[in-house]
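In: Got a sequence here, can you build the structure:
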Amino acid sequence: MQIIKYPPRTDWKAILARPLFDTSALNNTVGAVLTDIKDRGDEAVFEYEEKFDKVKLSSLSVTKEEIEASESLVSEELKAAIRVAKGNIETFHRSQIFESKKVETTIGVTCWQKAVAIEKVGLYIPGGTAPLFSTVLMLAVPAKIAGCKEIILCSPPNKEGIINPAILFAAKEAGVDKIFKIGGIQAIGAMAYGTESVPKVYKIFGPGNQYVMAAKQMVSLKDVAIDMPAGPSEVQVIADDTANPAFVAADLLSQAEHGADSQVIMTTTSESLISDVLQEIELQLFELPRREIAEKALQNSKLILLRDDREIVDMTNQYAPEHLIIETSDYMDIADQITNAGSIFLGHYTPESAGDYASGTNHTLPTNGYATAYSGVNLDSFVKKITFQKITKEGIRNLGLIIEIMAESEELFAHKNAVTLRLKK
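Out: Now for the predicted structure:
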């Protein structure tokens, strides 16, 4: 990891830059696959499954029998854990249900909103080096609470044509309607355009590698909505002398093991903490099964020594981290000043992995600085709001002249006339 001491503000932008990757060749590949799937449907999907996932499938759908069989392949301990996590996620997201109220803006003019579920949603669940069954809960549970009529899930199968049983079990528990053995670009294309087997959806959710992210952004240009733009996962830890160096190191490594392109950052005013955390990282890194991945991520990562809390807050808001852990004595004081972050974890006993799995908050969050403008996935992500207005005779008398003046000033005389006729009546 790179140690940076007291950097001037003029250098912050360069210091906080995410790892850059040349995606020009990637975009060409993604575009060609998407076009082929749009033109040839299932036939193309089968071919790309054989090419990219190295499996020759006879059917893209997961059968009820396969879903039932998966239950016996998941330990009772994990099944119990998934059910507890599902309950916490459900409790938190149910608290976000929109309550509409009617507002009289002018006497005789009433306006209100109605929340309506997006009818068809598609969930993409990675299944490679880390099959993310937890993401099934994070996406399917709020979709179910919102009232989405059709919840479609795609996840890559292994070389035997089987999706990870924990993913299937979580999907069954969360109420997913249809599951397909499709990974990567071809999964995004199938859900965006629809094929003979896969229904077209209205919005696609879920993480993935660079190919999946590029595919989501391409189809979002005109074919389907997506949850958010995204890049590699990241965490920032703010820590002071009260922090436990072992906790901080574990938090940094838990994000670093996500992928070689992940980024982890620590900001602190304590120089001694930096050396203690580095020592702990070396000790813990040696024990990690995903050590090689974490080591690569640490090459993109930084320990930054700053002068005071003001600098820490300003740098944090400039970085806009996906995950922010505040391990300081005054964590609420700092948290109250944060305006750009995906999800914040407060105090010495709140690891980021709690939000990843079971505390109840959603772990599908904006990365790559998008936390300056985007929220993480929440119940609102699965609904749209329709506005209503009702105007009485008294209301049109009260508001009509205002509308006429404004319409005439914009030279939209048919707009004005729609009001004038009613006023004369």
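In: Only C-alpha atoms from now on, for both contacts and neighbour counts.
Out: OK.
In: where exactly do the helices run in the stretch 301-425 of the chain?
Out: 309-319, 331-335, 352-357, 393-409, 413-424 (DSSP state H, counting those that start in this stretch).
In: same for the second one, what does it pack against?
Out: Read that as helix 331-335. The elements that helix 331-335 packs onto, with contact taken as 3 or more CA pairs under 8 Å, 6 or more residues apart in numbering; DSSP states H and E, are strand 343-346.
In: Quick one: neighbours of Glu327, just the number.
Out: The burial count assigned to Glu327 is 25, neighbours taken as other CA atoms under 10 Å.
In: List the contacts of it.
Out: Contacts here follow CA atoms under 8 Å, 6 or more residues apart in numbering; on that basis Glu327 touches 237-240, 242-243, 248, 346-348.
In: Weed out the non-buried ones from those residues.
Out: 237-240, 243, 248, 346-348 (16 or more other CA atoms under 10 Å).
In: Can you tell me which of those residues lies closest to Pro321?
Out: Using CA to CA, Val237 is the member of the buried ones among the contacts of Glu327 that lies nearest Pro321, at 9.5 Å.
In: Give me the distance from the strand or helix carrying the closest one to the chain's centre.
Out: Per DSSP states H and E: Val237 is located in strand 234-239. Taking the mean of its C-alpha atoms, strand 234-239 sits 18 Å from the chain's own mean (CA atoms, centre = their mean, to the nearest Å).
In: Now do it: which elements does it pack against?
Out: helix 245-256, strand 263-268, strand 323-327.
In: 7 Å instead, please
Out: For strand 234-239, the packing partners by 3 or more CA pairs under 7 Å, 6 or more residues apart in numbering; DSSP states H and E come out as strand 263-268, strand 323-327.
In: For Val55, find the nearest of the ones you listed.
Out: Of all the helices and strands packed on strand 234-239, the one in closest proximity to Val55, counting by CA to CA, is strand 263-268 (32.3 Å).
In: For the comparison step, fold the sequence that follows:
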Amino acid sequence: MAVIKIINAQDRQAIEALFAGRTAHQAALAQRVAAIVEEVRQGGDEALCRFTKQFDQADISPAQLKVSREEIEQAYRQVDRQVLASLQLAKERIAAYHRQQLSRSWFQPDRDGAVLGQLILPLERVGIYVPGGTASYPSSVLMNAVPAKVAGVPQVVMVTPPAADGRVNPYTLVAAAEAGVDEIYKAGGAQAIAALAYGTSTIARVDKITGPGNIYVTLAKRMVYGQVDIDMLAGPSEILVVADGSANPAYAAADLLSQAEHDTLAAAVLITHDRALAQAVSQELAHQVSRLPRQEIARQSLANHSAIILTGSLDESLALANDFAPEHLELLVEEPFQQLGRIRHAGAVFLGHYSPEPVGDYLAGPNHVLPTGGTARFYSPLNVDTFLKKCSVIAFSKESLNKLGPHIVRLAETEGLAAHANAVRIRLKDNV
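Out: Predicted coordinates:
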């Protein structure tokens, strides 16, 4: 029995429905999220702890919100040594990649004595959100915290929902320690975003919030934007695989399932002009999904938000991929590098038959916090610039003001701003 639908690229209605389905679920929850954010803004720690008990079944007091040094030391005693070594390798690769992104402050004098420049400054205090509870996502810790530290952020604060016993997963804690996180708090969901944005007695407010979360987290980030900055509005995971006849059906199916197992709302899409490959991948999906521990989640994702799309050519497949603007784009084609220049919209591009999406999730080095829901048209992956701000520097000399001042006066008067003009004119008179 097929677990995924096969549709023709000419069926525009079906394709539009597939695209629209990525964000259609957000509006219904907005009112509830707004109420949570406002309660935490007004009620601080007490509201935060109340919601932690309600949503995470963890009964903790304000005094227990912050993870202690003893808890981190205990986590190091609990984790597998080989997993720790893998985390340390991942941290080094992520740091090395992101160091290449660093920008430098610059200053440029001109012949009249003016100096123009730009200061590149790290943000002072950043909050990172890491999903938690019964799950463990140490990779998300590294992907958020390491670029922040490479950028020079002095205070990196992490929030993550605790398990019902009030503890944080030891792998999450160890990853945070390895990445240099300065403070860790046991809080999740929209309530944690509100605490970071507005501050509580225990959690000082931050300048920016980054990191992926569920729909409640995403909507809360949207609501507090302006109070603080955010990285992006991330939705459910998605993967789009463009394949030709050279693709291995088992590989393609495995890659689609790597995202389908994330979430019932995740999207896994194969676009191909090879009908035989489409049928083979459909069969492989049915075979492989039955062996997954999270098969019920993956089945719902495949049935409701995923598809195999048949096109007439590779050109048509690539054009449709650009329309989709996916979070993850795999090119399982014979000459992937030759097609790379035709890609305009994607969070991350994986080239060739041996670059499956999980390589990027864990160890390759580029960030796995990526734009979703078609926002790769204008958003970038999380990167070092996410944690930096730019400050313009202007230093005019008497000579440069004398030379350019009349133009400034003229433009200010054109806009009807006499005081603007006078601030320059008064200096020009003194310089005569």
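In: sorry, back to before: with distance to Gln263 of the first structure as added columns, please give the contacts of Glu327 of the first structure in TSV.
Out: What follows is the contacts of Glu327 of the first structure, written out as TSV (distance: CA to CA, whole Å):
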residue	distance to Gln263 of the first structure
Val237	11
Ile238	15
Ala239	17
Asp240	21
Thr242	24
Ala243	21
Val248	15
Leu346	20
Gly347	21
His348	21
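In: Let me have the helices of the stretch 301-425 of the first structure in TSV, extended by mean neighbour count.
Out: Listed next are the helices of the stretch 301-425 of the first structure as TSV, based on neighbours: other CA atoms under 10 Å:
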stretch	mean neighbour count
helix 309-319	18
helix 331-335	15
helix 352-357	18
helix 393-409	15
helix 413-424	14
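In: between those, which gets nearest to Ala146 of the first structure?
Out: helix 352-357 (20.5 Å).
In: compared with the second structure, how much does that closest one deviate?
Out: When the second structure is overlaid, helix 352-357 of the first structure sits 0.7 Å from its aligned residues on average, using mean CA distance after the TM-score superposition for the first structure.
In: do you know how far the corresponding residue of the second structure for Gln263 of the first structure is from Arg125 of the second structure?
Out: Under the alignment (TM-score structural alignment), Gln263 of the first structure maps onto Ala267 of the second structure. From Ala267 of the second structure over to Arg125 of the second structure the distance is 34 Å, taken as CA to CA, to the nearest Å.
In: Could you check which of the two is surrounded by more residues?
Out: Per other CA under 10 Å, whichever of Ala267 of the second structure and Arg125 has more neighbours is Ala267, with 32 against 18.
In: Surely that one touches Gly235?
Out: No. Using CA atoms under 7 Å, Ala267 of the second structure is not in contact with Gly235, being 10.4 Å away.
In: ok, back up a step: what's the matching range in the second structure for the strand holding Val237 of the first structure?
Out: Residues 238-243 of the second structure are where strand 234-239 of the first structure aligns, taking TM-score structural alignment as the criterion.
In: Ok, stretch 308-317 of the first structure next?
Out: Counting by TM-score structural alignment, stretch 308-317 of the first structure falls onto residues 313-322 of the second structure.
In: re the thing from before, how about CSV for the helices and strands packed on strand 234-239 of the first structure, with distance to Ala25 of the first structure added?
Out: What follows is those, written out as CSV (distance: least, CA to CA, whole Å):
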stretch, distance to Ala25 of the first structure
strand 263-268, 23
strand 323-327, 30
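In: To Arg307 of the first structure, which of the ones you listed lies closest?
Out: When those are compared for distance to Arg307 of the first structure using CA to CA, the nearest one is strand 263-268, at 8.3 Å.
In: Can you spell out which helices and strands pack onto that closest one?
Out: strand 234-239, helix 245-256, strand 302-305.
In: so which of those gets nearest Pro366 of the first structure?
Out: When these are ranked by distance to Pro366 of the first structure, counting by CA to CA, first place goes to strand 234-239 at 9.8 Å.
In: Tell me how far the residue nearest the centre of the second structure lies from Pro147 of the second structure.
Out: The centroid of the second structure falls nearest to Val369 when counting by CA atoms, centre = their mean (3.3 Å). Per CA to CA, Val369 of the second structure is found 11 Å from Pro147 of the second structure.
In: follow-up on the earlier one: can you name the residues that contact the corresponding residue of the first structure for the residue nearest to the centre of the second structure?
Out: Structural alignment places Val369 of the second structure opposite Thr364 in the first structure (criterion: TM-score structural alignment). Thr364 of the first structure makes contact with 376-377, according to CA atoms under 7 Å, 6 or more residues apart in numbering.
In: separation between Thr364 of the first structure and Asp227 of the first structure?
Out: Thr364 of the first structure is 9 Å from Asp227 of the first structure, where distance means CA to CA.
In: returning to what we had before: which of the contacts of Glu327 of the first structure lies closest to Leu137 of the first structure?
Out: Lowest distance from Leu137 of the first structure to the contacts of Glu327 of the first structure (CA to CA) belongs to Leu346, with 23.2 Å.
In: What is the aligned counterpart of that closest one in the second structure?
Out: So Leu346 of the first structure corresponds to Leu351, using TM-score structural alignment.
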